[in-house]
Each structure stands twice: as structure tokens, then as C-alpha cells.
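Visitor: sequence first, then the predicted structure, then my questions.
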Amino acid sequence: MSGHFELYQDKAGKHRFRLKAGNGEIIAVGEAYNSKASAEKGIASVKANAAEAPVKDMETGDK
């Protein structure tokens, strides 16, 4: 099974998403959103931007 996003409502009533790897491990978590639509936009942003995003190694000062 490939990775997938899970969209859910937390205990405070905020909408969140998490990205799970194929083995079920959580590999990314989104912030708390006031609306489901905003959380869905967050997922879309990750999908659109993450594939080409460079890695900035903050431990070595690579900015």
C-alpha cells in the first residue's frame, strides 16, 4: 500500500491532516485549521510543493 493523507478533526474541534507512509507510520503532520476546506488546501499545498522542495540542513547552516 502506498502512502496517504488522513484528514480528521482533533479533540478541540480543529481540522488537521497527517501523511502516512505505506507501512502506516506518520511522516508529516499539518497544523490545526479552523475549517475542513482549509485543511484540504493545506494537503493540496504539500502535494504541489513538497516534491521539488530543496532540503535545508539547519544543523550545518545550509540555508
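Guide: Now that the structure is in, tell me what you want to look at.
Visitor: hey, let's count contacts and neighbours off CA atoms from now on
Guide: Will do.
Visitor: and the strands in this protein?
Guide: Listed in chain order, the strands of the chain (DSSP state E) span 4-9, 15-20, 26-29.
Visitor: check the gap between Ile26 and Met58 for me.
Guide: The gap separating Ile26 from Met58 is 22 Å, by CA to CA, to the nearest Å.
Visitor: let's bring in a second one:
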Amino acid sequence: MAHRFEVYKDKAGEFRVRFKYNSEVIFSTEGYSDKSGAKRAIESIRKHVGDAEVVDVD
């Protein structure tokens, strides 16, 4: 698969989500104290990304 979400535990013991495209990390989230928080973040991203505004900040 060319793109995917990964839930992982960072060095501080928090759960984070990173989104990868062709093995390159595109973004990662803040840390969550439990895995369910990270999974809720994925669902929120999936739900709202289609409506995201594009802003040119030049």
C-alpha cells in the first residue's frame, strides 16, 4: 500500500500517529496517553480531511 497510518509508542511512552506515503512520513500527531486516543485521532482526520481548507501563506 502506498499510504497508511501507523500508531506507535514514542520514547516518552505516549502513543502517536504518523501518516506515511511511499515510506516517507508526511505528518505525525501529538502524543496521547493511551492507544484509543491515537485511534480517535485517525478517525477525526479521516472524517475532516476532505473539508480541510487550503491556505496559501506566502
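Guide: Great, that's in hand. It should be emphasised that the depicted structure is a prediction, and the values quoted were computed from it without experimental measurement.
Visitor: just to revisit the earlier point, pick the most deeply packed of the strands of structure 1.
Guide: Most buried of the strands of structure 1 by mean neighbour count (mean count of other CA atoms under 10 Å) is strand 15-20; its value is a mean of 20.
Visitor: that one vs structure 2, average distance?
Guide: Once fitted to structure 2, strand 15-20 of structure 1 is off its aligned match by 0.3 Å on average (mean CA distance after the TM-score superposition for structure 1).
Visitor: how far off strand 4-9 does that strand point, in degrees?
Guide: If you take axes from the mean of the first three to the mean of the last three CA atoms, to 10 degrees, strand 15-20 of structure 1 sits at 160 degrees to strand 4-9.
Visitor: what's strand 15-20 of structure 1 in contact with?
Guide: Applying CA atoms under 8 Å, 6 or more residues apart in numbering, the contact partners of strand 15-20 of structure 1 are 3-10, 26-36, 39, 43.
Visitor: that strand: how far from the chain's middle?
Guide: Put simply, strand 15-20 of structure 1 sits 6 Å off its chain's centre (CA atoms, centre = their mean, to the nearest Å).
Visitor: and stretch 10-30 of structure 2, by the same measure?
Guide: 6 Å.
Visitor: one more: stretch 38-57 of structure 2?
Guide: On CA atoms, centre = their mean, the centre of stretch 38-57 of structure 2 falls 9 Å from the chain's centre.
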